[in-house]
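Q: sequence isn't available, so here's the structure alone:
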């Protein structure tokens, strides 16, 4: 009997110990809470906001607001003999009796093949690469002029006195614009004017002075037309340019 009692006691103790081990949960140690970092000594970085000041640009106003990440872009050709254009523009300004002081000499002589459009940074490379592809088989040509005209920008904030391309130049320029328009269409950007006026802006003034100048320029054109033919010779256009923000691209014509 005493042996059986020991067996029973052993069995009971073993079952009890096993039960206690299985149901005993391990104690979880709480991790210490990290202290909140002190950022008081780090200066706050404000978001840069560009405020356009026309006084810094002779009163010129942007056609669209400056936005970080947006790159103003346009395609154009250049008349390389800039010195001749400056002399011609200065002489023209002196002929504008009564309104001479309204006008300023343009600081960049170019002939646009597109409107100014907005590109995001990541689209600049594919856009300019597409231009390279469409210009690879374009022929060089001579750019000449035949008369002057008065134009206003779309916002009617500025008036320009411009030198207009002659008939033969227009044919070649129109061909280039069609190619540029195809690229603009691929990127869902606004195309050039349906009836473009191919010109180089020489003088500009704030506001809309077109009505005042049109009658005046009829007489000026009579005086200046021989000057255009004699002094401003046709120049060979063998390159097309694209400006996107502060980046410049150049494409050679055949």
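A: Received, thanks. Predicted, not measured: the structure shown is a model, and the values here were computed from it. Numbers count the residues shown, from 1 in each chain.
Q: please make it C-alpha for all contacts and neighbour counts, starting now.
A: Noted.
Q: pretty sure residue 205 sits against residue 156.
A: No - using C-alpha atoms under 8 Å, residue 205 is not in contact with residue 156; the gap is 10.8 Å.
Q: what about the two, which has more around it?
A: Using other C-alpha atoms under 10 Å as the criterion, residue 205 and residue 156 rank with residue 205 on top: 23 against 13.
Q: contacting residues around the more buried one?
A: Residues in contact with residue 205 (C-alpha atoms under 8 Å, 6 or more residues apart in numbering) are 102, 103, 104, 158, 159, 160.
Q: list only those of those residues flagged as buried.
A: The neighbour-count test (16 or more other C-alpha atoms under 10 Å) applied to these identifies 103, 104, 158, 159, 160 as buried.
Q: out of the residues you listed, who's nearest residue 18?
A: Among the buried ones among the contacts of residue 205, residue 158 lies closest to residue 18 (C-alpha to C-alpha), at 95.2 Å.
Q: measure that closest one to residue 174 for me?
A: Residue 158 sits 25 Å away from residue 174, taking C-alpha to C-alpha, to the nearest Å as the criterion.
Q: residue 141 too?
A: From residue 141 over to residue 174 the distance is 12 Å, taken as C-alpha to C-alpha.
Q: repeat for residue 242
A: 17 Å.
Q: who has more neighbours, those two?
A: residue 242 (20 against 15).
Q: check contacts around the closest residue in space to that one that isn't next to it in sequence.
A: Of all residues not flanking residue 242 in the chain, residue 75 sits nearest, at 4.4 Å (C-alpha to C-alpha, 6 or more residues apart in numbering). Applying C-alpha under 8 Å, 6+ apart to residue 75 gives the contacts 112, 113, 114, 115, 180, 240, 241, 242, 243.
Q: and with 10 Å instead?
A: Contacts for residue 75 (C-alpha atoms under 10 Å, 6 or more residues apart in numbering) come out as 110-117, 128, 131, 177, 180, 240-244, 249-250.
Q: spatially nearest residue to residue 245, not counting backbone neighbours?
A: Among residues not flanking residue 245 along the chain, residue 71 sits closest, at 4.9 Å (C-alpha to C-alpha, 6+ apart).
Q: next, the one to line up against it:
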């Protein structure tokens, strides 16, 4: 029997299709949940683009600690990730600083964003950039964790109080920094002491403290408490958050101009810290405060 041809208009009705879901725009009140704190620790290291020290890849910066097999660059610090409003205020401060600089050779590089425009976390250092050997990594981290846990130091806030210029130990870079006021319970000095004493056990130099004082503290390394004593020196004026860097040392006039800038709302911003960060190689560990 011959097949009968049907025109398109004579097709049977198609099977009913389920209704398409409408894409719903997020309301302003519906925000994505924040990333867990450990997420940033997993991606805290930039992709290595060269196995050799090439300053041209890093804005002219020279590596302080060279790549050596078996050596692990180590840094102890407190991390601050500014919110959107805080970030805008910090950008405003850097803009004011740039407008007041008279030395045209002084080029400031912001530490707020990466070269790709990604926001970077800021920090308060509790150690120099130091080096641990492979066999020292685990025992050092356990010692530091033990001392932080048993210190009794609770979560605390700091408030920025002034702008300042500082250099690294090699005087190869200068940093525009936010100094912070001494927090309640002297938490910064106490954490600095914990970091210095822990690193002294492994023969590493202290941050801010003199080597003589560090050797004396190192002899007491078996003690796992970090209660401050009257004899301890106060390093409150040394603690800071770096905002930008330059390969050129600012002139005395430029330092005075930038240091005189009013912080505005930044001077009333409370920055909270609830853990100490230990970065060993490309691994970041969080040591919670009480």
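A: Yep, it's here. Note that the structure is a prediction, hence the values are computed from the model and not measured.
Q: let me see the TM-score of these two.
A: The TM-score (TM-score structural alignment, normalised by the length of structure 1) is 0.72; 201 aligned residues with a C-alpha RMSD of 2.2 Å.
Q: which SSE is the residue nearest to residue 242 of structure 1 in?
A: strand 70-77 (DSSP states H and E).
Q: now that strand on structure 2. Mean distance?
A: Compared with structure 2 after fitting, strand 70-77 of structure 1 has a mean deviation of 0.6 Å; criterion: mean C-alpha distance after the TM-score superposition for structure 1.
Q: return the set of buried residues in that strand.
A: Residues of strand 70-77 of structure 1 classed as buried: 71, 72, 73, 74, 75, 76, 77 (neighbour count, 16+ other C-alpha under 10 Å).
Q: can you show me the helices along structure 2?
A: Using DSSP state H, the helices of structure 2 run over 37-42, 84-100, 137-149, 187-200, 211-218, 252-259.
Q: was I right to think residue 265 of structure 2 contacts residue 86?
A: Yes - if you go by C-alpha atoms under 10 Å, residue 265 of structure 2 and residue 86 touch, sitting 8.9 Å apart.
Q: of those two, who's got more company?
A: residue 86 (14 against 11).
Q: am I right that that one is in contact with residue 263?
A: No - taking contacts as C-alpha under 10 Å, residue 86 of structure 2 lies outside contact range of residue 263: 11.7 Å.
Q: common neighbours of those two, please.
A: Residues within reach of residue 86 of structure 2 and of residue 263 at once, by C-alpha under 10 Å, 6+ apart, are residue 92.
Q: give me every residue that touches residue 281 of structure 2.
A: Going by C-alpha under 10 Å, 6+ apart, residue 281 of structure 2 touches 45, 71, 72, 73, 74, 75, 131, 132, 134, 137.
Q: what's the match for it in structure 1?
A: Taking TM-score structural alignment as the criterion, the aligned counterpart of residue 281 of structure 2 in structure 1 is residue 245.
Q: what do you get for residue 187 of structure 2?
A: Under TM-score structural alignment, residue 187 of structure 2 pairs with residue 172 in structure 1.
Q: just the contacts of residue 281 of structure 2 now: which is nearest residue 270 of structure 2?
A: Distance to residue 270 of structure 2, by C-alpha to C-alpha, is smallest for residue 75 among the contacts of residue 281 of structure 2, at 24.0 Å.
Q: residues touching the closest one, list them.
A: So residue 75 of structure 2 contacts 125-131, 195, 277-281, 284 (C-alpha under 10 Å, 6+ apart).
Q: re the thing from before, buried deepest among the helices of structure 2, which one?
A: Counting by mean count of other C-alpha atoms under 10 Å, helix 187-200 has the highest mean neighbour count of the helices of structure 2, with a mean of 24.
Q: that older thread, which of the contacts of residue 75 of structure 1 fall within strands?
A: Among the contacts of residue 75 of structure 1, the residues falling in strands (DSSP state E) are 111, 112, 117, 240, 241, 242, 243, 244, 249, 250.
Q: look up how far residue 72 of structure 1 lies from the fourth one.
A: To tie it back to what came earlier, the one meant is residue 240 of structure 1. Distance from residue 240 of structure 1 to residue 72 of structure 1, counting by C-alpha to C-alpha: 17 Å.
Q: for the ones in strands among the contacts of residue 75 of structure 1, pick the one with the most neighbours.
A: residue 112 (23 neighbours).
Q: find the nearest non-adjacent residue to it, please.
A: Residue 112 of structure 1's closest residue in space is residue 76 (C-alpha to C-alpha, 6+ apart), at 4.3 Å.
Q: equivalent analysis for residue 71 of structure 2, please.
A: residue 133 is the one closest to residue 71 of structure 2 (C-alpha to C-alpha, 6+ apart), at 4.9 Å.
Q: from residue 72 of structure 1, how far off is the equivalent of that neighbour over in structure 1?
A: In structure 1, residue 133 of structure 2 lines up with residue 120, judged by TM-score structural alignment. Separation of residue 120 of structure 1 from residue 72 of structure 1 (C-alpha to C-alpha): 9 Å.
Q: for residue 17 of structure 1, same thing?
A: Separation of residue 17 of structure 1 from residue 72 of structure 1 (C-alpha to C-alpha): 81 Å.
Q: cool, and residue 99 of structure 1?
A: Computed with C-alpha to C-alpha, the distance linking residue 99 of structure 1 and residue 72 of structure 1 is 32 Å.
Q: likewise for residue 114 of structure 1?
A: As judged by C-alpha to C-alpha, residue 114 of structure 1 and residue 72 of structure 1 stand 12 Å apart.
Q: what of residue 145 of structure 1?
A: Distance from residue 145 of structure 1 to residue 72 of structure 1, counting by C-alpha to C-alpha: 28 Å.
Q: thought residue 141 of structure 2 was touching residue 202?
A: No - Residue 141 of structure 2 is beyond contact range of residue 202, at 11.4 Å (criterion: C-alpha under 10 Å).
Q: ok, residue 165 of structure 1 - contacts?
A: Applying C-alpha under 10 Å, 6+ apart, we find residue 165 of structure 1 in contact with 111, 143-148, 173, 197-200, 234.
Q: try it again at 7 Å.
A: Residues in contact with residue 165 of structure 1 (C-alpha atoms under 7 Å, 6 or more residues apart in numbering) are 143, 144, 145, 146, 198, 199.
Q: closest one of these to residue 49 of structure 1?
A: Nearest to residue 49 of structure 1 among the contacts of residue 165 of structure 1, with distances taken as C-alpha to C-alpha, is residue 199, at 34.9 Å.
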